[in-house]
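J.: pasting the sequence and the predicted coordinates here, then a few questions.
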Amino acid sequence: MNRGRIRRLLHTAVLSESDRPTTYCVLNNNVPILRLWFDLELDTKQDFRLSRRAMHALMRLMQREQDHGWGNELEILIYVYWLAHGLSYRVVSRVFSVPKSTVHWVIHKVAKFIWDNLTKAIDFPKLTEIDTVGNGFADLSRSPVFNKAVGAIDGCHIRIKPPSFHRLDYLNYKGFYSVNMQAICDSSRKFLDIFVGYPGSVHDTRILKSSSFYLARSDPPNGYFILGDGGYPCLETPICLMTPYREPVDDRVQRRFNYHHSKARSIVERAFGVMKTRWRATLFRAPEVSPTFVPQVIATCAFLHNVCIENGDILEPDNDALEILDTEPPLQDAPEAHDTPGNAIRDRLAAQITT
């Protein structure tokens, strides 16, 4: 951060050491939020929605070689505080005693850095970790048949203030303006992949087939599968995606499969619920930012969600943050040329479930 832009926040001093100047910053003790941060005995959850341990982990992930002094740390504090409270830039500028233009600059800078480095926290498990994830899904489903599941996929809608152009494109089937977030999570609710930004009117299947996850065809590995709800097609290729049998189901084997499938797949809805609970001040109302910036804001919420899980900062979703279990109606698209239906695999899995 440019020191001139934060001179109201920090007192700067320069010392000479072997003819090489060293610049360091002394905390301005008149800023309460910074007194809280630098007092290691105080809890940070109320003000930043992250534990101190998770905050330090985030700062390590975002450390760059050119960073020095307090600049990077202060930028992250400003950004996370803004995200935690959903406040205007003007209010955040008062809290940190910096110009509003600095707050605007910091928020866009930090969001862009996270957007460009999502894989530092959001990625598929390594082959050595994949069986642990599968066993987690077997536990969730209450059936060992699902021990080859490596993720659960779904989409959620994040409210926005729609642009004046193509406004109706953002009106979703629930009746409000939104952008879509497609996510795949593992059995611990950690996001493995996200794809954010399509207008709210776009169906989950169309978003899936436009996503880098689908087009790359590299995950899940051969022999493993992803779980999705009835709004998605059941596929063997280009990705192995197992969906429930379409209701109403009279067959006992199919009904049993749907029960265990739902137990495992619903973890992704809880992941969305946890993320929305932590960042409810931003995600429960349309953020006061341009629609083009919203995808970066949502992506950083998912990134921080994973940082929290990795560092033991766990919370349960509020009831109003859980996604309503109303599956979008299936999209009656003609199959893609490279799509192979997964019905035969699903039938084999269903036949293996004994209870």
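T.: On my side now, so go ahead.
J.: switch to C-alpha atoms for all contacts and neighbour counts from now on
T.: Fine.
J.: quick check: longest strand of the protein.
T.: Longest strand in the chain by number of residues (criterion: DSSP state E): strand 149-159.
J.: so which residues of this protein form helices?
T.: 32-38, 45-48, 52-61, 71-85, 89-96, 100-116, 130-141, 204-210, 212-216, 252-265, 267-278, 280-283, 294-310, 343-352 (DSSP state H).
J.: second structure follows, compare the two:
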Amino acid sequence: MPPGEMAAVIRARRRHRPRRRAENIFATRITLFQLSEHKIIKRYRLSSHAILQLLEEIKEDIESLTQCSHSIPAVVKLLATLQILASGSFQTVIASAVGIWQSALSRVIAPALNTLLQCTSQYIHFPTTNDEITRIKQDFFNIGNFPNVIGTIDCIHIPTVPPSLQEHIYRNRKHTYSMNVQVVCDANMVITNVVAKFPVHDSFIFRNSAIYQRLGNQAFGETWLLGKHCLFYLFVWGRFTVHLTFPLDI
């Protein structure tokens, strides 16, 4: 057979040769039962009971619709999202820890975060009834005999990747980029208010928050809001509220 014909035969055989499909190798998915309670709290900043309770609330919203045997369970999506929020680590690291691919993790984070945000108002809200306000005042009074305190307030810088056209706004005094988040909590360290939408100074955030407006309108009577520098700015006559969003203002 001439060399030209032989080459044509070989090419034809290669085209029709059945190709073997590469076998997918799936990593072992993480479960809470693999970890001690100490490791669970350290990794996710929540207890196993709190995680399971949260899972029951959002499971229907984040569960995969497909019946594929290798679809990502809701618990893995939740654990991956909580670990990212708790550690701020890279997706590749978190994906390896929970047993999924990074590309899969990037697809499930946004839906899981949006679902969690819809639940924030159930857990983060400033007291509105007289009984709630009285209880908080009493709790603070029991700690330091200081009357009429309805919350403690402070801000914390959360590292972030700034918008390219506004990098200078997000640059803090340590020459890194961050979002300045204002948080209010009660005497039992339960967060009652969050403002996460400004990368600027603490005083600007406070004066532009809903809680400042409500306190200014004397919504809570004669009350104090304590900050790290003794009292936060002034003797607050019934003004208060918090905000949590992306940007968050709860």
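T.: Looks like it arrived, so ask away. Here the structure is a predicted model, which is why all the values come from computation and not from measurement.
J.: on that earlier part again, now, of the helices of structure 1, which is deepest in the fold?
T.: Highest mean neighbour count among these (mean count of other Cα atoms under 10 Å): helix 267-278, with a mean of 24.
J.: what range in structure 2 matches that one?
T.: Per TM-score structural alignment, helix 267-278 of structure 1 has no counterpart in structure 2.
J.: which outside residues touch stretch 208-224 of structure 2?
T.: 128, 133, 148-151, 195, 206-207, 231, 235-243, 249 (Cα atoms under 8 Å, 6 or more residues apart in numbering).
J.: now do 10 Å
T.: With contact meaning Cα atoms under 10 Å, 6 or more residues apart in numbering, stretch 208-224 of structure 2 is reached by 126-130, 133, 137, 146-152, 182, 184, 193-198, 205-207, 225, 231-232, 234-243, 249-250.
J.: who wins for proximity to Thr22 of structure 1 among the helices of structure 1?
T.: Closest approach to Thr22 of structure 1 among the helices of structure 1 (Cα to Cα): helix 71-85, 14.4 Å.
J.: which members of the contacts of stretch 208-224 of structure 2 occur in strands, if any?
T.: 149-152, 182, 184, 193-198, 225, 249.
J.: need the helices of structure 1 in JSON lines (columns: distance to Tyr170 of structure 1).
T.: Listed next are these as JSON lines, based on distance: least, Cα to Cα, whole Å:
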{"stretch": "helix 32-38", "distance to Tyr170 of structure 1": "37"}
{"stretch": "helix 45-48", "distance to Tyr170 of structure 1": "30"}
{"stretch": "helix 52-61", "distance to Tyr170 of structure 1": "32"}
{"stretch": "helix 71-85", "distance to Tyr170 of structure 1": "23"}
{"stretch": "helix 89-96", "distance to Tyr170 of structure 1": "25"}
{"stretch": "helix 100-116", "distance to Tyr170 of structure 1": "22"}
{"stretch": "helix 130-141", "distance to Tyr170 of structure 1": "34"}
{"stretch": "helix 204-210", "distance to Tyr170 of structure 1": "14"}
{"stretch": "helix 212-216", "distance to Tyr170 of structure 1": "21"}
{"stretch": "helix 252-265", "distance to Tyr170 of structure 1": "27"}
{"stretch": "helix 267-278", "distance to Tyr170 of structure 1": "20"}
{"stretch": "helix 280-283", "distance to Tyr170 of structure 1": "16"}
{"stretch": "helix 294-310", "distance to Tyr170 of structure 1": "13"}
{"stretch": "helix 343-352", "distance to Tyr170 of structure 1": "33"}
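J.: so how far is Val200 of structure 2 from Lys174 of structure 2?
T.: Per Cα to Cα, to the nearest Å, Lys174 of structure 2 is found 13 Å from Val200 of structure 2.
J.: so which of those two has more stuff around it?
T.: Val200 (17 against 7; other Cα atoms under 10 Å).
J.: okay, the longest strand of structure 1 sits on what stretch of structure 2?
T.: The aligned range for strand 149-159 of structure 1 is 149-159, by TM-score structural alignment.
J.: mind listing what's buried along the matching stretch?
T.: The neighbour-count check on stretch 149-159 of structure 2 (16 or more other Cα atoms under 10 Å) flags 149-155, 157 as buried.
J.: that stretch vs structure 1, mean deviation?
T.: In this overlay with structure 1, the average offset of stretch 149-159 of structure 2 from its partner residues is 1.6 Å by mean Cα distance after the TM-score superposition for structure 1.
J.: distance from the chain centre to that stretch, please.
T.: 16 Å (Cα atoms, centre = their mean, to the nearest Å).
J.: what's the answer for stretch 64-78 of structure 1, then?
T.: Worked out by Cα atoms, centre = their mean, stretch 64-78 of structure 1 lies 23 Å from the chain centre.
J.: any idea how far apart the tips of that stretch sit?
T.: Start-to-end, stretch 64-78 of structure 1 (Cα to Cα) is 18 Å.
J.: same question for stretch 44-61 of structure 1.
T.: Using Cα to Cα, one end of stretch 44-61 of structure 1 lies 19 Å from the other.
J.: what about Tyr44 of structure 2, distance to Phe246 of structure 2?
T.: Counting by Cα to Cα, the gap from Tyr44 of structure 2 to Phe246 of structure 2 is 21 Å.
J.: now do Arg14 of structure 2
T.: Distance, Arg14 of structure 2 to Phe246 of structure 2, by Cα to Cα: 54 Å.
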